[in-house]
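Trainee: Could you work out the structure for the sequence below:
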Amino acid sequence: MLGQITNIKQHKIIFVTFSTIIACLFLVLIISGIIGIVNKIEFGDEGAYRDTISIQGQGKIYAKPDIAYVNLSVITQGYSLKGTQDSNSKKMNGVIEFLKGFEIEEKDIKTINYNIYPQYAYEDRKAPRIVGYEINQTIELKIRNLDKVSEILEKSVAAGINQINSLRFWIDKDEELKAEARKIAIEDAKKKAQVLASDLGVELGDLIGYNDDNSYYPTPIYRAEMGGIGGGGETPDIQTGENEIIINVSLIYEID
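Mentor: Presented below is the predicted three-dimensional model:
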């Protein structure tokens, strides 16, 4: 009996000793973690924070456009839907054949709108009734020869077009111009960074960040007026003007 009591006491002592060791180790880990956090707060991680400046630059390029886009519409009204559709299609097909005479390819003619509008008559105390139809078909035309723009606008009316809008001028392949504007923007940002660093009394370090965005501004011509187009009027005087390509960049430098 005495031997059993002695064994139980020994087991208790061993268990208490093992538990104490585990608790001490756990306490050491907690204290080490707290010390590490305090050190990070007090001294900071190396490289976690860097002094930097950010500067913006802009590059602009002006160039004459080399293509034009314009929307041409045929609007037809009639009493029957089929008759109105047939009439509208005949007019538009004639317009497309006319445009091909200016060496405009099919890939540069795109239908962008086709609408049928029932026309209603309204009488007192009666439900509205359909008395006819209006069909509006619009094509977007890409004109690669700008010397032909005025003539196309004038003669397309005689060919069947009765609405012209959204005339705008564009640069077909502008990647080289964008690259040139980007170089100007980067040089502008570099010069500004040197001036700012001098004003702040610091030295520029490594370039660690770059970003750019590009903006493209077509010539602000949005509508060709119908006056003077067709019906024996004078050929409209269309000015292409210049397009403006703008590139904005942002550079980030470390500073010492």
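
Trainee: alpha carbons only for contacts and neighbour counts from here, please
Mentor: Fine.

Trainee: show me where the stretch 1-150 of the chain has strands.
Mentor: 52-63, 67-78, 109-121, 129-143 (DSSP state E, counting those that start in this stretch).

Trainee: Need the contact partners of the second one.
Mentor: By Cα atoms under 8 Å, 6 or more residues apart in numbering, the residues outside strand 67-78 that reach it are 84, 87-88, 91-92, 132-146, 149, 160-172.

Trainee: The third one too?
Mentor: In this structure, residues lying in contact with strand 109-121 by Cα under 8 Å, 6+ apart are 128-142.

Trainee: Mind doing that once more with 10 Å?
Mentor: With contact meaning Cα atoms under 10 Å, 6 or more residues apart in numbering, strand 109-121 is reached by 71-81, 84-85, 96, 99-100, 127-143.

Trainee: Stretch 25-42 too?
Mentor: Under Cα under 10 Å, 6+ apart, the answer for stretch 25-42 is S19, T20, I21, I22, A23, C24, F43, G44, D45, E46.

Trainee: what's the burial count for the first one?
Mentor: Each residue near S19 was counted by other Cα atoms under 10 Å, and the total is 12.

Trainee: Let me see the contact set for it.
Mentor: Per Cα under 10 Å, 6+ apart, neighbours of S19: I13, L25.

Trainee: Also this sequence, please, to line up against the first:
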Amino acid sequence: MRCTPHRSIAGRLSTVVAATLVALPLAATSVSAQDRAPHEPVVRVSGTGEASVAPDMAIINLTVARNGETAQKALADNNAAMNQVLTALKKAGIADKDLQTSNFSIYPQYQQNEPKDGRVDPPRIIGYEVQNGLTVKIRDLKALGNIIDQSVTLGVNQGGQITFTNDDPSAARSEARKKAVADAMDKALTLTEAAGVKVGKVIDISEGEDRFMPPSPAPRMAMMKAQSDGVAVAAGENTYSIAVTMTFAIEDK
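Mentor: Model (predicted):
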């Protein structure tokens, strides 16, 4: 009577093992059939599009540098000059949000000593230089030349780098995207026609590189100069470039 439970458990285990052995070939057959399923033929192409637009804003970097025998003297002179520049910029219509200190530094100035009796004393500090940088966004490009000229007159003695940009380039980027998609579709049509098939539905589309190209000298570049004798500047055009990758299904003709 005690052996009966053992035979019952063994019987159940045999049934489970047998069922497993029967199920394994079926699962293997299913996976193998899936692997052999043909892939949908596709054509994958890339396209690029560009859109150019005149800039409506300039960003300039201005630096006031002053020297003094002491750090306090150099700092005081620098603050006085920078305050004059800031006052003039605000009077010219530059908003507070478009003025930002971009760099502030104090450097000791050293004097190298001449060798004496075969010995060279370490350099000594003879003064200090204070540099105060300012990044300015100018939204009225017609005033740019005068603003630069006035800033230099009031004490700006370094910097002057100008970057022309757009406050909202979304419209130009949208146009560039449309051109990139059109370019990719044109390539897909050319490839499929050459292969004797036709383009099907869009399977996948992704955006790649988004580039901003600042203006460079070109025949279209327009010279802008303030009505006074301000600095002459050239705005040119900003170019926005978009790249896309598209995958299309291929259908028989």
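
Trainee: TM between them?
Mentor: Scored against TM-score structural alignment, normalised by the length of the second structure, the superposed chains reach a TM-score of 0.83; 234 aligned residues with a Cα RMSD of 2.2 Å.

Trainee: now the strands of the stretch 1-150 of the first structure as CSV including distance to G241 of the first structure?
Mentor: Listed next are the strands of the stretch 1-150 of the first structure as CSV, based on distance: least, Cα to Cα, whole Å:
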stretch, distance to G241 of the first structure
strand 52-63, 9
strand 67-78, 12
strand 109-121, 24
strand 129-143, 16
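
Trainee: Please identify the most buried of those strands.
Mentor: Comparing these by mean neighbour count (mean count of other Cα atoms under 10 Å), strand 67-78 comes out on top with a mean of 20.

Trainee: Where in the second structure does it align, residue-wise?
Mentor: Using TM-score structural alignment, the residues of the second structure aligned to strand 67-78 of the first structure are 57-68.

Trainee: That stretch vs the first structure, average distance?
Mentor: Its aligned residues in the first structure lie a mean 0.6 Å from stretch 57-68 of the second structure after superposition (mean Cα distance after the TM-score superposition for the first structure).

Trainee: just to revisit the earlier point, go through the contacts of stretch 25-42 of the first structure and flag which are in helices.
Mentor: S19, T20, I21, I22, A23, C24, F43 (DSSP state H).

Trainee: any idea what the second one aligns with in the second structure?
Mentor: Same thing as T20 of the first structure. Using TM-score structural alignment, T20 of the first structure sits opposite S14 in the second structure.

Trainee: how about the contacts of stretch 25-42 of the first structure, which pair is most distant?
Mentor: S19 and E46 (38.7 Å; Cα to Cα).

Trainee: Helices along the stretch 151-256 of the first structure, start to end?
Mentor: Assigned by DSSP state H, counting those that start in this stretch, the stretch 151-256 of the first structure shows helices spanning 175-200.

Trainee: which non-adjacent residue is nearest G155 of the second structure?
Mentor: A81 (5.7 Å; Cα to Cα, 6 or more residues apart in numbering).

Trainee: same thing with D188 of the first structure?
Mentor: G57 (5.0 Å).

Trainee: tell me the contacts of the residue mapped onto the one you found from the second structure?
Mentor: Under the alignment (TM-score structural alignment), G57 of the first structure pairs with G47 in the second structure. By Cα under 10 Å, 6+ apart, G47 of the second structure lies in contact with 177, 179-188, 207-208, 242-246.

Trainee: which of these show up in the first structure as well?
Mentor: Checking the contacts of G47 of the second structure against the first structure (both residues aligned by TM-score structural alignment, their matches' Cα atoms under 10 Å), the contacts still present are 177, 179-188, 207, 242-246.

Trainee: Now tabulate the ones in helices among the contacts of stretch 25-42 of the first structure in CSV and tack on distance to D66 of the first structure.
Mentor: Formatted as CSV, these follow (distance: Cα to Cα, whole Å):
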residue, distance to D66 of the first structure
S19, 86
T20, 86
I21, 84
I22, 81
A23, 81
C24, 81
F43, 61
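
Trainee: Name the nearest of these relative to I5 of the first structure.
Mentor: Nearest to I5 of the first structure among these, with distances taken as Cα to Cα, is S19, at 21.1 Å.

Trainee: That closest one and K12 of the first structure, how far apart?
Mentor: 10 Å (Cα to Cα, to the nearest Å).

Trainee: Relative to D108 of the first structure, how far out is whatever residue of the first structure lines up with A180 of the second structure?
Mentor: Using TM-score structural alignment, the partner of A180 of the second structure in the first structure is A185. With the distance defined as Cα to Cα, A185 of the first structure ends up 34 Å from D108 of the first structure.

Trainee: cool, and R182 of the first structure?
Mentor: 30 Å.

Trainee: And the strands in the stretch 151-253 of the second structure?
Mentor: Counting by DSSP E, counting those that start in this stretch, the strands of the stretch 151-253 of the second structure are 158-165, 197-213, 223-224, 233-234, 238-252.

Trainee: which other helices and strands contact the second one?
Mentor: Here strand 197-213 of the second structure is seen to pack against strand 42-53, helix 170-195, strand 238-252 when contacts are counted using 3 or more Cα pairs under 10 Å, 6 or more residues apart in numbering; DSSP states H and E.

Trainee: compared with the first structure, how much does the second one deviate?
Mentor: After superposition onto the first structure, helix 170-195 of the second structure sits on average 1.6 Å from its aligned residues (mean Cα distance after the TM-score superposition for the first structure).

Trainee: Can you give me the buried ones in that helix?
Mentor: Within helix 170-195 of the second structure, the residues that count as buried by 16 or more other Cα atoms under 10 Å are 172-181, 183-185, 187-189, 191-192.

Trainee: before we move on, back to that, pretty sure the match of A180 of the second structure contacts N211?
Mentor: No - between A185 of the first structure and N211 there is no contact under Cα atoms under 10 Å: 11.2 Å.

Trainee: Quick check: neighbours shared by those two?
Mentor: Q56, N248, V249, S250.

Trainee: what about the third one, how many residues close to it?
Mentor: Residue crowding around V249 of the first structure was assessed by other Cα under 10 Å; the count is 22.

Trainee: any idea how far the equivalent of it over in the second structure is from C3 of the second structure?
Mentor: Aligning on TM-score structural alignment places V249 of the first structure opposite V244 in the second structure. Plainly put, V244 of the second structure is 74 Å away from C3 of the second structure if you go by Cα to Cα.
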